[in-house]
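Peer 1: Fold the following and give me the result.
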Amino acid sequence: MATLLYGRDLVPLVIIAASVVMWSRRDTRFVWIFVALYILCIHVAIGLLFTSGVVQVLFGLKILSSVFVGLFIGCVANDTALLGWRTAYLLLLVSVVGIFVNYFVAYPWGGGEFSSAFGTVAMAKDWAMDGVRRLAGFARASYDAASVVGALMIVVLSYCNRFYLKSFAAALSLAAIFMTTTKGAAISGMVVVVVWLTYLLFASALVLRVALLIVAILSLAIPLGTVVLFPSSLSVGKSALLLSSFVERITYMWPMALKNVTESGSLIFGRGVGGIGVPQLFGEWWIHNAADNIFVYGYSVFGMASLVYVLCYVVTIIRSPTKSRHTLFAHLFSIFTFSYGITANVFEQPVLLSGLAASAILVLANRNRG
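Peer 2: The predicted structure is shown next:
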C-alpha cells in the first residue's frame, strides 16, 4: 500500500519531466506548468522562512502538487471532453454504488492504517458524527467521496448530450453526497444543479458568470465578515447540530488561522507552503489548523498574492468562449469548488485542486484557438 502511495506522489514529478521534454520540442502548451512551478518555488522559500522545517514544507508541496496534474490534463485534453463522459458516468456509478453499499456494509479496510515516510496513514477513515456514520464508499474519507462524486457529476453534466442521462446522474450524485453527510458538498452540489438548470432554461452564459462571481465573493466575505461581526463568546454547544461545525469555524478555526499568520508569518507574504493544514502536523502540531475555507487557507499559504491568483482565475473563467463545453465545465466545477470551499479545506482534496487547474487551462486553450 505504501508503494502505491509513493507511486501516486511521483506523478507530478513525471509530469514536470514530460513537460520539459515537450517544451524542448517547442510544444508551448506546457508553459503554464513552468509558471506554476516558478510560483510554487517562491512560496516554498517563504515556507522555509516561517515554518518549522523542511519536512513540513515538503508535505505542503506534496499537497499542492495536484495542481500539476490538473495543468497537464488541461494541456492534453481533446476538443470534446476532459474525460470521456461515458467513462466518467461509469466511474460515477461505481462511486455511488460504493456509498450506497457502505450504508449497509462496513468495508473491511475502514479504519485500517499503514506506515509511510510521513508517518502512519489511514487507508480509509471510519468515523461518525453525533452517532451518524460518515460513509466513504471506496474513497479514503466521506469528504473525499463527496468531492469525487461531485466532480464526476459535473463532467457528465458538461459533456454528455442526453438530458435524461444527465438528470439521472445529478439525482444519483446528490443522493450519494447526502449519504456521506458532507453538508458543504451537499449544498454545493445542489447549487451546481440549480445553476445548470437555470443555464439550460435561459441559454445564457451570463447565468454561469454571475453564479461564479457570487460564490467567489462569498468565499472571501463570509470568513472575514463572521470573524468581525460574530462575538467570540458564541457557544458551539448551544448551536443547532447542523450549524455546530460552522459556529466552530467562526469562533475558533478562522480567527486562529489568521492569528497564526500575523504572529508567525507575514501579512503580505503569508506563511508559505506548509504553513497551514495537515503539513503542520509534521512540525507545528501545537498550532495545527485545518483552515476550512478556501480564502483562509490560500491567504495563509500565499499571503496577499492569493487575492491576485483568485482574481486572475475568475477573470480567466468568465472570459472564456460562451458556447464551449469546456466553458460549462470550468464554470460548474469552479462554482462547486468555491461554494464548497466556503466551509471546507478544498486545497487538500486533490480532485478539486487539480480540477481547478484543468479548468483554467482548458478555457485558455479554447480561447486561443478561437
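Peer 1: CA atoms for contacts and neighbours, from now on please.
Peer 2: OK.
Peer 1: Residue 142: what's it in contact with?
Peer 2: Shown in contact with residue 142 (Cα atoms under 8 Å, 6 or more residues apart in numbering): 125, 134, 135, 136, 180, 181, 182.
Peer 1: Select from the residues you listed the one having the most neighbours.
Peer 2: The most crowded member of those, judged by other Cα atoms under 10 Å, is residue 135 (32 neighbours).
Peer 1: Grab the nearest non-local neighbour of that one.
Peer 2: residue 180 (4.7 Å; Cα to Cα, 6 or more residues apart in numbering).
Peer 1: do residue 354 as well
Peer 2: Residue 354 sits nearest to residue 70 (Cα to Cα, 6+ apart), 3.9 Å away.
Peer 1: to compare against the first, here's another:
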Amino acid sequence: MIGPLAVLGATQMTRLRLHPAFLIFGLILAFHGMVLMGTIGSIGGVAYGGKVLMNLLFGFFAAGLLISPEGRGLKILAAIWLIILAGLCLDKFVLTFPWTGIKTIVGDLNVDVSKDWQIQDPLSRRVAGFTRSSIAAAAILPCLTIVLLCRVKRAWLRCVIAASSVAAVFLTTQKGALIALLPIAGILCTPVTVGRLGWLRLCLMAFLMLSIALPVMSFGLHMDHGSGVFSTQSIYLRIAYTWPDALRWIDRHQMLWFGVGLGGIGGPQRLYAPNDFNPVDNMPILLYAYFGVFAVFYTAIVCFHALRPLTGSRERLEAAVAVVAFAFGYGTVLSVIEDQSASLFLGAALGVLWRETKARLPIAANTAAASPS
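Peer 2: Next comes the predicted model:
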C-alpha cells in the first residue's frame, strides 16, 4: 500500500497538484503520532498505527475500482468472491486446516499458543478459507457481497448472491459479521424504488449507536452463557474482560482528551506492551484510544457525508453507505478497522461519499439563486 501511495504522491507533487487527502492524512498521523510519543514513547507503535490506517488512504484513491468496478474489475472482484466462497466450503467440509498451534517452554512454564484452535465438532469448527482467518473472511466477504449486490440488476441473482454470502459468513462462525450483513443484504435485495438508500442510512446510524452504546451500557453486566462458537460466551468475554480492560488502559495512559495516541491499543501494543495487549473488539473504543475526542469529530464527518444529498451515482452511494454500515455493525464486537481488507473497503467507501454527495445550501442561498437577476 505504501509503495503505490508514495508513487502517486510524488507524481502529483511534480505536477504541483497534490491531492488534499495526502495533506490531511499526514497531519492526522503526525498529530496523533506525537500524542503516542508523549504517552507511551513508542516509534514502533506509531508506525504500526500508521500501517493500520494506510489502507484507508489507499482505498480512498481506489474507490472507483473497489466500490463501483466495471468490466474486468468487476469480474476480478466476482472471482475473488467465488474463490473465498469455495475456500470456506472446502475448508469446512472437505479439507483440514493444518494449524494446531505452537508449543514452547518459558523457564519452567509450558506455553501453548493457539493450540488446537479448530473445534472438533464438524458442524461448528471455526474455518479459515483462503484468507487464513475466519475474522478476515467474515470481513472481506460481506464487502465484496455489497459491491456485487449493487452492480447486479437481476433480482433473482441478487438473492442468490446474498443467500450464498450469508451462508458463507455463517460458516465462519462470526456472529457479529452475520448480524451486520443480514439487514444490509436484505435491503440491497429489494428494488431501488422502495428507498434503499434511506434504509441503508438508517441501518448505518443504528449500528453506529449500537457500537457506541453496547460497551457502555453493558459495563459490569453479568450474564449466563454457554460454550461453543454459537453461544453467548464470546460477547460475555467482551463485556466481562475485553472492554473494561481496554477502557482502564485508556484511562491510565491517555493525555487529557487526546486519547493514548495513534497505535495506542490493539495490535501495536505487541511492540511496546505485550503483557497488556488488548484486542479491543470494538471500533469506537479503538478510535477513542487512537484519537481521543477527535474520534467524535472524525465519525461525525463520516456520518455527515453519508447523510448528505445525492449528487452523483445512487448505485455507488448505496454501496458506500452499506460498507460503512457493515463496518460499524461488525465493529460493535470487533476492531474491524485493523483488518486490512475491511479498512481498504472502508477507505473506498469514504472516497465515494466525498465524491457523490454535497452539502445542503442555506435557504437564503437557494432563494437568491432562484430569484431573477
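Peer 1: Which strands and helices lie in contact with the lengthiest helix in the first structure?
Peer 2: Longest helix of the first structure, by residue count under DSSP state H: helix 205-229. Packing partners of helix 205-229 of the first structure (3 or more Cα pairs under 8 Å, 6 or more residues apart in numbering; DSSP states H and E): helix 183-202, helix 254-264, helix 294-302, helix 305-318, helix 325-340.
Peer 1: Would you mark the buried spots in it?
Peer 2: Buried positions in helix 205-229 of the first structure, judged by neighbour count with 16 or more other Cα atoms under 10 Å: 205, 207-209, 211-213, 215-216, 218-220, 222-224, 226-227.
Peer 1: Contact partners for residue 353 of the second structure?
Peer 2: Residue 353 of the second structure sits next to 305, 306, 317, 320, 321 when contact means Cα under 8 Å, 6+ apart.
Peer 1: what about residue 246 of the first structure, how many neighbours?
Peer 2: Neighbours of residue 246 of the first structure using other Cα under 10 Å come to 18.
Peer 1: Please apply the same query to residue 110 of the second structure.
Peer 2: Around residue 110 of the second structure there are 10 residues (other Cα under 10 Å).
Peer 1: That one in helix, strand or coil?
Peer 2: Assigned with DSSP: H, G, I helix; E, B strand; the rest coil, residue 110 of the second structure falls in the strand class.
Peer 1: Surely it touches residue 103?
Peer 2: Yes - using Cα atoms under 8 Å, residue 110 of the second structure is in contact with residue 103, at 7.5 Å.
Peer 1: Helices along the stretch 51-200 of the first structure, start to end?
Peer 2: Per DSSP state H, counting those that start in this stretch, the stretch 51-200 of the first structure carries helices over the ranges 54-64, 66-76, 85-104, 142-159, 163-179, 183-202.
Peer 1: The last one against the second structure, how far on average?
Peer 2: Just to be clear, that refers to helix 183-202 of the first structure. Superposing on the second structure places helix 183-202 of the first structure at an average distance of 2.3 Å from its equivalents, by mean Cα distance after the TM-score superposition for the first structure.
Peer 1: Still touching in the second structure? Go through the contacts of residue 142 of the first structure.
Peer 2: With both residues aligned by TM-score structural alignment, their matches' Cα atoms under 8 Å, the contacts of these that the second structure also has are 134, 135, 136, 180, 181, 182.
Peer 1: and which of the residues you listed is nearest to residue 361 of the first structure?
Peer 2: residue 182 (28.8 Å; Cα to Cα).
Peer 1: end-to-end on stretch 260-271 of the first structure?
Peer 2: For stretch 260-271 of the first structure, the first-to-last residue distance is 8 Å (Cα to Cα, to the nearest Å).
Peer 1: Residues in contact with it: which ones?
Peer 2: 46, 47, 50, 51, 287, 299, 300, 301, 302, 303, 304, 305.
Peer 1: same deal with stretch 1-21 of the second structure?
Peer 2: Identification of contacts with stretch 1-21 of the second structure by Cα under 8 Å, 6+ apart yields 22, 54, 55, 57, 58.
Peer 1: filter those residues to the buried ones?
Peer 2: 54, 55, 57, 58.
Peer 1: Can you lay out those as JSON lines showing distance to residue 165 of the second structure?
Peer 2: Output for these, formatted as JSON lines (distance: Cα to Cα, whole Å):
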{"residue": "54", "distance to residue 165 of the second structure": "27"}
{"residue": "55", "distance to residue 165 of the second structure": "24"}
{"residue": "57", "distance to residue 165 of the second structure": "27"}
{"residue": "58", "distance to residue 165 of the second structure": "26"}
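Peer 1: Check those residues and tell me the two furthest apart.
Peer 2: 54 and 58, at 6.4 Å, using Cα to Cα across those.
Peer 1: show me what contacts the aligned partner of residue 148 of the first structure in the second structure?
Peer 2: Using TM-score structural alignment, the partner of residue 148 of the first structure in the second structure is residue 140. Residue 140 of the second structure is in contact with 341, 342, counting by Cα under 8 Å, 6+ apart.
Peer 1: circling back to that earlier point, with respect to residue 233 of the second structure, which of the contacts of residue 353 of the second structure is nearest?
Peer 2: For the contacts of residue 353 of the second structure, the nearest to residue 233 of the second structure is residue 321 (30.8 Å; Cα to Cα).
Peer 1: Trace that closest one over to the first structure, please.
Peer 2: In the first structure, residue 321 of the second structure lands on residue 331 (TM-score structural alignment).
Peer 1: Who are the contact partners of the residue nearest to residue 179 of the first structure when sequence neighbours are not counted?
Peer 2: Spatially, and ignoring its direct neighbours in sequence, residue 179 of the first structure is nearest to residue 135 (6.6 Å; Cα to Cα, 6+ apart). Applying Cα under 8 Å, 6+ apart, we find residue 135 of the first structure in contact with 99, 102, 103, 126, 141, 142, 179, 180, 181.
Peer 1: Would you mind measuring from the fourth one to residue 220 of the first structure?
Peer 2: Residue 126 of the first structure sits at a distance of 32 Å from residue 220 of the first structure (criterion: Cα to Cα).
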